[in-house]
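K.L.:
the sequence and its predicted three-dimensional model are supplied below.
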Amino acid sequence: MSFNDLGLSEPLLRAVREQGYDTPTPIQARGIPTILEGGDVMAAAQTGTGKTAGFTLPLLERLMQTRPERGPRRVRALVLTPTRELAAQVQESVDTYGRHVPLKSTPIFGGVSMRPQLQALRRGVDILVATPGRLLDHLNQGTVDLSSVETLVLDEADRMLDMGFLPDIKRVLAALPAKRQTLLFSATFSEQIAGMARGMLRSPTRIEVAQRNTAAESVNQTVHPVSRAGKRGLLSHLVRDGDWRQVLVFTRTKHGADRLAKQLDQDGLAASAIHGNKSQAARTRALGQFKQGRTRILVATDIAARGLDIEHLPHVVNFDLPNVAEDYVHRIGRTGRAGKGGEAVSLVCVDELKLLKGIEKVLGGSIRKHTVAGFEPDPSERPEPLFKKPAGRRRPPEAGQRRRGGGQRRDAGASRRA
């Protein structure tokens, strides 16, 4: 099957060819014709499967087919994403595949000035890519009108639930026409996602191209047991010894990300950190330098790294194991994308052995263990709590960003959370 068989018009096929693609991925092959039919869709696809183009292309096609001949531009498609980075990634996809069609799109998210967003909205857009918090800011100020939306896309719906966006999403839904097409994309079909879909979708077509919580087969996974104090030295050793040129490293907290990036710099390894406390400009700059090879190591927290699109990323390192086992799958999904090989390494001390067991349970099997000579774990070390709760604080750092269910929270890009 080729893209020519999916029902897309020549301007979109031309953009696809210019990107060097001729064969659609499974989610694209199944999703594009289904979305073009106009019904609601509930799709499960892991990162790296081509899902963004899988909804961007048919969205552009449908908007072209229903484009009014005259009158001002109105928002006819809304794409909701959990993070600024993912919103920017979706916008990039719309720009790439929509370059030969007369449609306009703009992203709106927090951490940046509202003025350029207001100017773009006044000029008129067909497609709006937004994070929930900043979109609500515009709705509350009356600067955006969603009454003409024909298609709603909920991208990475599982992460939006994890981050407590359900109340915000419901408020956005109240501003949309009841008659519309709704597309829900999620890494998994959990019970929570099923419940969310029941309230928002009408008889959706289900598309699933990956088993739940299945780590990418193209990723080589290794656990290096190490002492608590030996992690930083082992990481520097692995990067130098393997001549790793591009490494995404995950830490548990924002403070830990800053500290580790500084230490790696001191070790002579160019590193930078991105997390929720960094301004959007700082995060964009750090990511750009990493993609260009000017920075060798990018240290990130889970919230900041969600939605990062780094082509052919060869190495992911879990400096700290995630508290939520399923997040391990999302982390290592940053590498081994689109059929390319990748390596995921986890540095595990005695404090994290229970977390490791939880991850292996989710994966359905054990991860290969390898002790690096000179960095053996200290057999006398005893487990310590991962979080020390200061007085007056009830949750560990960044836990407030991971409230499950319907907890109230502004998105990572909301103006008051910049």
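P.N.:
Received it, and whenever you're ready, just let me know what you need.

K.L.:
when you work out contacts or count neighbours from here on, use the C-alpha atoms and nothing else.
P.N.:
OK.

K.L.:
show me where the stretch 1-150 of the chain has its strands.
P.N.:
With DSSP state E, counting those that start in this stretch as the definition, the stretch 1-150 of the chain shows strands at residue ranges 41-44, 77-80, 105-108, 127-130.

K.L.:
among those, which is nearest residue 226?
P.N.:
strand 41-44 (35.8 Å; Cα to Cα).

K.L.:
contacts for that closest one next, please.
P.N.:
31, 34-35, 182-189, 197, 201, 204-210 (Cα atoms under 8 Å, 6 or more residues apart in numbering).

K.L.:
what sits against residue 45?
P.N.:
The contact partners of residue 45, taken as Cα under 8 Å, 6+ apart, are 27, 51, 185, 186, 187, 188, 208, 209, 210.

K.L.:
next one for the comparison:
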Amino acid sequence: MTPIQARAIPPLLAGRDVLGSAQTGTGKTAAFLLPIIDHLARNPSRGKPVIRTLVLTPTRELAAQIGESFDTYARFLKLRHRVIFGGVNERPQIGALRRGIDALIATPGRLLDLHSQGHIDFSHVNFFVLDEADRMLDMGFIRDIRKVLALLPQQRQNLLFSATMPHAIVKLASTFLHDPIRVEVEPESTTVELITQQVMFVERSNKKRLLKELLLDPSIESAIVFTRTKHGADRVVRILTKADIHSAAIHGNKSQGARQRALAAFKAGDVRVLVATDIASRGIDVDGISHVFNYDLPNISESYVHRIGRTGRAGRDGIAIAFCDENETEYLRDIEKLTGTPLTVVTDHAWHYPEAMPDADSQQETRKGRRSGHRPWKPARPPKGESRRERQPKEDSRNQRRSQNDSGGQQQPKRENDDRKRSKEESGDQKRTKGAGRNRRRSRNQGGAQRRSKGAPQQRRRRRKQSRPPKKR
């Protein structure tokens, strides 16, 4: 029995609500399934089974994994359960719901869809389990969760399990958990101690070469490569396939059948490398994964904890290797701040890129500058129509005018001033007459162009008819 099971099962058997926080791979699925199965077996339903347990999960893979665990734990019991999610035909799911089930394991989208069609009745639900609640919030399922909570009966036992416990999860739990027992096995957002964490600084264009070189090591029995995007996962699979490395991709753009086939081949050992995104990573529960490669560092540091949790499970050792390029330095710093331990830097590879390594001194200086609000000095802008060289202080210009007046000695006669004014007025009149003549010629040319454009025979006839006086009757 794992620590989370030892602390969560007794209050669940006593009928208390539980708020559990534990890392992935610690046995928290059994921590909530075993008490539920025990209660269902001790209180069998009469006649047609009704839904008495609802387990809500964020991903299809996680729902399928919980369904397999339910099969294992209730193998010799007369209990029915069903896993429903999107991406597959809904007719088999509707058929199972009509025949009756004791436990329903579902994703939010398909659950609400079948309920709106009238195929699901929540009036008999006694247990409600919200698994991987932090991932639910990351994927934007908060509205769907509230819709489901509004459909459930008030008298029920609630369980919330999450790998991390941020403030948003605590706030959500306070809306439907009643005096819960809080169970925390490890401090929140900590990584598995048995996992060796390394980082390799590499230029982005050389990541594929470094990955191929590392996967040529025969000691890597099975590995998961995490990318940030779906297209990036497909690209990595094509690169590995060209290098004769058996790999498969699993992400949201893949059909449910393709995702299940890829996961089944990875579990069976037919596929050595599984390339996945963060959304699909939560349902990957495979024993014996020796290595996890962070091909792209996650922009959400909590996702790093979930990624490397795929290895080092059940007390086994694991190795997590992160690739960091020049654009991911901030992501690496956030990860190390969250985990509290710096990753071991590995430089003995052919594509080491020192420019991608974070500079601690420069980062401290920039942070100090940001906190103090200091901004670099910029020269003042000159007024419009004036350059910096032409701009002079007012006092200097006044002194220049005074010096010019002093050097002139005597004022000019009044007659010369009048002649100067008269010549300015005449030049202004000439400019105005030239401008007027230019405008008349321009309007005349435009009128001729309009007349030429309207010179079509049909337009001329139309104008003639309009200009004729009406005939007298």
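P.N.:
Structure's in. What do you need? On a predicted model such as this, the values are computed, not experimentally measured, just so you know.

K.L.:
TM value for the aligned chains?
P.N.:
Here the superposed chains carry a TM-score of 0.84, computed using TM-score structural alignment, normalised by the length of structure 1; 359 aligned residues with a Cα RMSD of 1.6 Å.

K.L.:
circling back: drop anything exposed from the contacts of strand 41-44 of structure 1.
P.N.:
Among the contacts of strand 41-44 of structure 1, those classed as buried by 16 or more other Cα atoms under 10 Å are 31, 34-35, 182-189, 197, 201, 204, 207-208, 210.

K.L.:
in helices only, show me the contacts of strand 41-44 of structure 1.
P.N.:
Residues from those lying in helices, with DSSP state H as the criterion: 31, 34, 35, 197.

K.L.:
ok, back up a step: out of the strands of the stretch 1-150 of structure 1, which one sits most buried?
P.N.:
Of all these, strand 127-130 carries the top mean neighbour count, a mean of 26, counting by mean count of other Cα atoms under 10 Å.

K.L.:
what range in structure 2 does that one sit on?
P.N.:
Counting by TM-score structural alignment, strand 127-130 of structure 1 pairs with residues 103-106 of structure 2.

K.L.:
ok, residues contacting the matching stretch?
P.N.:
Taking contacts as Cα under 8 Å, 6+ apart, the residues outside stretch 103-106 of structure 2 that touch it are 51-57, 63, 66-67, 80-85.

K.L.:
if you set the cut-off to 6 Å instead, what comes out?
P.N.:
With Cα atoms under 6 Å, 6 or more residues apart in numbering as the test, stretch 103-106 of structure 2 has contacts from 51, 53, 54, 55, 56, 81, 82, 83, 84, 85.

K.L.:
how far does that stretch sit from its chain's centre?
P.N.:
27 Å (Cα atoms, centre = their mean, to the nearest Å).

K.L.:
the spatially most central residue of structure 1 and residue 270 of structure 1: what is the separation?
P.N.:
The structure's structure 1 has its C-alpha centroid closest to residue 307; by Cα atoms, centre = their mean the separation is 2.2 Å. Residue 307 of structure 1 sits 23 Å away from residue 270 of structure 1, going by Cα to Cα, to the nearest Å.

K.L.:
could you export the strands of the stretch 1-150 of structure 1 as a markdown table, including distance to residue 333 of structure 1?
P.N.:
A markdown table is the format used below for those (distance: least, Cα to Cα, whole Å):
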| stretch | distance to residue 333 of structure 1 |
| --- | --- |
| strand 41-44 | 14 |
| strand 77-80 | 21 |
| strand 105-108 | 25 |
| strand 127-130 | 23 |
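
K.L.:
what's the closest of those to residue 16 of structure 1?
P.N.:
Across the strands of the stretch 1-150 of structure 1, residue 16 of structure 1 has its closest neighbour in strand 105-108 (18.3 Å, Cα to Cα).

K.L.:
what range in structure 2 does the closest one sit on?
P.N.:
With TM-score structural alignment as the criterion, strand 105-108 of structure 1 aligns to 81-84.

K.L.:
what kind of secondary structure is residue 274 of structure 2 in?
P.N.:
strand (DSSP: H, G, I helix; E, B strand; the rest coil).
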